[in-house]
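In: predicted structure and sequence below. I'll ask about it afterward.
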Amino acid sequence: MTFLPTPRELSPAPSLRWGLLGPGGIAASFVDAAHRHSQQRFVNVASGSSPERAAAFAQAHGVTRSSATYDEVLADPEVDAVYIATTHDSHAKLALLAIAAGKHVLVEKPITVTRAEAEQVVEAARAAKVFAMEAMWTRYLPQSDVLRQILERGDIGEVRLVSADFGFPMPFDASHRLWAPGQAGGALLDAGVYPVSFVSSVLGAPTSIHTVGTLAPTGVDEQATVTLAYEKAQGVAFTSLRSASPTRATVIGSEGRIDVEGPFLAPSALSVTLGPGFPASAQSARFSGANGPQGSAALFYEADAAARYIGEGRLESPVHPLDEVVSVVGILEDARKQLGAL
């Protein structure tokens, strides 16, 4: 049996000075991970609703200073790149403002709510020759590089099925952003982007999309299963705000399979099973705990990846190209339309 590859060596990432728009929960995890495990440094932060909130965030998370408005962060000459961590509905507007200010941008997933918005952001970044990347941290985990190497080597033969899931129970509250249509709520945009992006990372853009699911009383999607068709394979992505799922991912090929233990979107474990009939014996490796950072601490991989690419003069991520980001946003938009969530 072929031995599992190890994560490829990466060149050191240059230290960049980051600005932050949107001091919320994911921003706190990202900044803490970057400061603790990398040379990336956040030097300015702003909130869209409260200068006091930004100041409190800066003090709590070691950000050099805070600003009263987003525009002040974007005008700061000491900011090299901007991390946008606001609610989904404001991603496109803020990304365009940052790009217009000549800043490199890292935008939380999903990069925008619609395909048209994503195309606009990508076109603006390319025209301005600034780096743009969606903050899909899963792509930059060591286990993801090992999975890519297995696929590149052809160990499991021709891929036939890719499946992934991410669901969690969220108490219904019509005022919460996840349940609010005015804030681009729903399971697909918040959680479903992970399994859809995983399928896309292996199979690319589908030839057709079929979605079944249910809507919440507010009209947003609360649960969905998205089936993606390809010439010789299928992809299945499940998401829910009503129930917890295993959060696993599987790639099945003609000569074996790859299983990513839950939660597949964070550092976990990977196993590969090869041979006729897929024998029970498998090779596996763990990428968390004693073998690597756990949970949100691994967000630093994404921060360093963005800085490395910027330092290399790239305008997009080679493992998560912007055209693919647009495609995934389009899949999510089509799925929501099929459910009547738009």
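Out: Done, it's in. Fair warning: this is a prediction, and the values are worked out from it, not measured in the lab.
In: every contact and neighbour count from this point should use C-alpha atoms.
Out: Will do.
In: which residue ranges of the protein form helices?
Out: According to DSSP state H, the chain carries its helices in the segments 25-37, 51-61, 70-74, 91-100, 115-128, 142-153, 187, 193-203, 299-311, 322-339.
In: make TSV out of those helices and add distance to residue 267 and mean neighbour count.
Out: Formatted as TSV, the entries for the helices of the chain read as follows, by distance: least, C-alpha to C-alpha, whole Å; neighbours: other C-alpha atoms under 10 Å:
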stretch	distance to residue 267	mean neighbour count
helix 25-37	14	18
helix 51-61	23	17
helix 70-74	32	20
helix 91-100	26	21
helix 115-128	28	19
helix 142-153	7	18
helix 187	22	28
helix 193-203	14	24
helix 299-311	10	23
helix 322-339	22	21
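In: what's the closest of those to residue 216?
Out: Taking C-alpha to C-alpha as the criterion, helix 187 is the member of the helices of the chain that comes nearest to residue 216, at 10.0 Å.
In: quick one: contacts of the closest one?
Out: Residues external to helix 187 that are found in contact with it (C-alpha atoms under 8 Å, 6 or more residues apart in numbering): 167, 178, 220-224, 239-241.
In: of the residues you listed, closest to residue 83?
Out: The nearest one, if we look at those relative to residue 83 and count by C-alpha to C-alpha, is residue 178, at 21.1 Å.
In: so what's the nearest residue to that closest one once chain neighbours are set aside up against?
Out: The spatially closest residue to residue 178, leaving aside those adjacent along the chain, is residue 185, at 4.1 Å (C-alpha to C-alpha, 6 or more residues apart in numbering). For residue 185, the set of contacting residues under the criterion of C-alpha under 8 Å, 6+ apart consists of 177-179, 220-221.
In: next: residue 281.
Out: For residue 281, the contact set (C-alpha under 8 Å, 6+ apart) comprises residue 273.
In: quick check: it vs residue 299, distance?
Out: According to C-alpha to C-alpha, to the nearest Å, residue 281 stands 32 Å off from residue 299.
In: go on, residue 162?
Out: Relative to residue 299, and taking C-alpha to C-alpha, residue 162 is found at 24 Å.
In: could you do residue 58 as well?
Out: 19 Å.
In: swap in residue 20?
Out: Look at residue 20 and residue 299: by C-alpha to C-alpha, they are 15 Å apart.
In: that older thread, can I get the contacts of helix 187 in JSON lines with neighbour count and distance to residue 143?
Out: Supplementary listing: the contacts of helix 187 in JSON lines, determined by neighbours: other C-alpha atoms under 10 Å; distance: C-alpha to C-alpha, whole Å:
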{"residue": "167", "neighbour count": "23", "distance to residue 143": "21"}
{"residue": "178", "neighbour count": "25", "distance to residue 143": "29"}
{"residue": "220", "neighbour count": "24", "distance to residue 143": "33"}
{"residue": "221", "neighbour count": "29", "distance to residue 143": "30"}
{"residue": "222", "neighbour count": "27", "distance to residue 143": "29"}
{"residue": "223", "neighbour count": "22", "distance to residue 143": "28"}
{"residue": "224", "neighbour count": "24", "distance to residue 143": "27"}
{"residue": "239", "neighbour count": "32", "distance to residue 143": "22"}
{"residue": "240", "neighbour count": "26", "distance to residue 143": "25"}
{"residue": "241", "neighbour count": "26", "distance to residue 143": "26"}
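In: put this next to the first one:
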Amino acid sequence: MRIIRWGILGTGRIARKFASDLRLAENCVLIAIGSRSQQSADEFNKEFPVQYCHYSYEELAQNPEVDVIYIATPHNLHYENTLLCLQHNKAVLCEKPFAMNSRQAVEMINMAKEKKLFLMEAMWTKFHPHYIKTIEMIKQGLLGEIKSVLVNFGFKPIPPIPARLFDPALGGGTVMDIGIYNIFIAMSVLGKPDHIEATMTPASTGVDEQCAVLFRYKNGALAQLFSTFSSNLATEADISGTDGRIRLTSRFYEPSSNIEFYNGRPDSKELIAVHKEEGFGYQYEARHVNDCLRNGLTESNVVSFADTLLMMEVLDKVRNIAAIHYPADEV
């Protein structure tokens, strides 16, 4: 079995969680880390010892021993970091949001296609057992015809507040940081919306501190999606149909979430059992990438290029309607 050799670009919180979970994935190894700060790289290396500790992103991308690079930098850097890795013939797993807008996403995907390299957006929820089971139950018709999706995701940042949450140059605001999960769940169940409404409460920096999104569908279905940095919300998802309802408990986008199934009667709650592994939940997508690389694939059949481009298209529309603009949009 071929051992897949990973590198991680970026040394923040998510990079550390991914590195921890990579130990739970089979037949792969983290061999390299890349950071623009020597101190940050060295601190990461103490926690997760690697064979190669690089003090620049370029050095990591040029390392011939690395098979695939996980990009864990702030939103605004995904585009340039992905292109850098692809230019050096590295497969890439890029954290979400995949890019700042559709234009960037198209360029990233086109380069991967031209160079015949694997590229995937790290939509980790799509690989979690609770999500897979939820979609399976819906496809089995246990909910009947889906009529509504209600999703909320909110938390009040604790000081010191990361700059990326509110800085427009870093893709700040709720929609790109957490609202993307709400949109993902809604489109997983109902598909591309036929009509979008969106409104936001601006932070002092101009990005959205809160955002309310409404998807309308020709069959009458509605999705109500709310994200906020102003208060702590339940962070749950309700999917309701003519014959039943599924409630994904807090946090609906993580593997720790539970599935509550209601078959149409108020007192009918049933807890649906799914296998839960240790770890944060990043090992599932890592295993998938490992399998794709071993099989010579350049595109995932779970998170396809079409899936990513549709997500970026809808995010662009939501931001445009809600008047959420970034410097990257002006290029």
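Out: Yes, it's here. Since the structure is predicted, the reported quantities are computational estimates derived from the model, not experimental observations.
In: so what does residue 327 of structure 1 match up with in structure 2?
Out: With TM-score structural alignment as the criterion, residue 327 of structure 1 lines up with residue 310 in structure 2.
In: how many residues are close by the equivalent of residue 29 of structure 2 over in structure 1?
Out: Residue 29 of structure 2 maps onto residue 41 of structure 1 when the alignment is built from TM-score structural alignment. One way to gauge burial is a neighbour count; for residue 41 of structure 1, by other C-alpha atoms under 10 Å, it gives 21.
In: which ones are touching the closest residue to residue 41 of structure 1 other than its chain neighbours?
Out: Nearest in space to residue 41 of structure 1, with sequence neighbours left out and distances taken as C-alpha to C-alpha, 6+ apart, is residue 17 at 5.2 Å. Residue 17 of structure 1 makes contact with 40-43, 78-81 under the criterion C-alpha under 8 Å, 6+ apart.
In: try 6 Å
Out: By C-alpha atoms under 6 Å, 6 or more residues apart in numbering, the residues touching residue 17 of structure 1 are 41-42, 79-80.
In: how about it, what's its partner in structure 2?
Out: Using TM-score structural alignment, the equivalent of residue 17 of structure 1 in structure 2 is residue 5.
In: just residue 242 of structure 1 next, same as before
Out: Residue 242 of structure 1 maps onto residue 230 in structure 2, by TM-score structural alignment.
In: now residue 314 of structure 1
Out: So residue 314 of structure 1 corresponds to residue 297, using TM-score structural alignment.
In: how close does its match sit to residue 89 of structure 2?
Out: Between residue 297 of structure 2 and residue 89 of structure 2 the computed distance is 14 Å (C-alpha to C-alpha).
In: out of these two, which sits in the busier spot?
Out: residue 89 (20 against 15).
In: aligned partner of the more buried one in structure 1?
Out: Under the pairing rule here (TM-score structural alignment), the equivalent of residue 89 of structure 2 within structure 1 is residue 102.
In: now swap in residue 54 of structure 2 and tell me
Out: Per TM-score structural alignment, the equivalent position to residue 54 of structure 2 in structure 1 is residue 67.
In: swap in residue 121 of structure 2?
Out: Aligned against structure 1 by TM-score structural alignment, residue 121 of structure 2 finds its counterpart in residue 134.
In: now swap in residue 109 of structure 2 and tell me
Out: If you follow residue 109 of structure 2 across to structure 1 using TM-score structural alignment, you land on residue 122.
In: and what of residue 132 of structure 2?
Out: Under the alignment by TM-score structural alignment, residue 132 of structure 2 pairs with residue 145 in structure 1.
In: from residue 38 of structure 1, how far off is its match?
Out: Taken as C-alpha to C-alpha, the spacing of residue 145 of structure 1 relative to residue 38 of structure 1 amounts to 19 Å.
In: ok, residue 128 of structure 1 next?
Out: With distances taken as C-alpha to C-alpha, residue 128 of structure 1 is found 28 Å from residue 38 of structure 1.
In: what's the burial count for residue 217 of structure 1?
Out: Using other C-alpha under 10 Å as the criterion, the residues surrounding residue 217 of structure 1 number 12.
In: which position in structure 2 aligns with it?
Out: With TM-score structural alignment as the criterion, residue 217 of structure 1 pairs with residue 204.
In: what do you get for residue 51 of structure 1?
Out: Using TM-score structural alignment, residue 51 of structure 1 sits opposite residue 38 in structure 2.
In: so who does the closest residue in space to that match that isn't next to it in sequence touch?
Out: Counting by C-alpha to C-alpha, 6+ apart, the nearest residue to residue 38 of structure 2 once its immediate chain neighbours are dropped is residue 55, at 5.1 Å. Under the criterion of C-alpha under 6 Å, 6+ apart, the contact list for residue 55 of structure 2 reads 34-36, 38.
In: by neighbour count, which of the residues you listed wins?
Out: The member of those surrounded by the most neighbours (other C-alpha under 10 Å) is residue 34, with 28 neighbours in all.
In: and that residue, how far is that from residue 10 of structure 2?
Out: If you go by C-alpha to C-alpha, the gap between residue 34 of structure 2 and residue 10 of structure 2 works out to 6 Å.
In: residue 303 of structure 2 now?
Out: For residue 303 of structure 2, the distance to residue 10 of structure 2 - C-alpha to C-alpha - is 22 Å.
In: so residue 179 of structure 2 versus residue 130 of structure 2, what's the distance?
Out: Shown here: residue 179 of structure 2 relative to residue 130 of structure 2, a distance of 19 Å by C-alpha to C-alpha.
In: and residue 163 of structure 2, by the same measure?
Out: Residue 163 of structure 2 sits 32 Å away from residue 130 of structure 2 when distances are taken as C-alpha to C-alpha.
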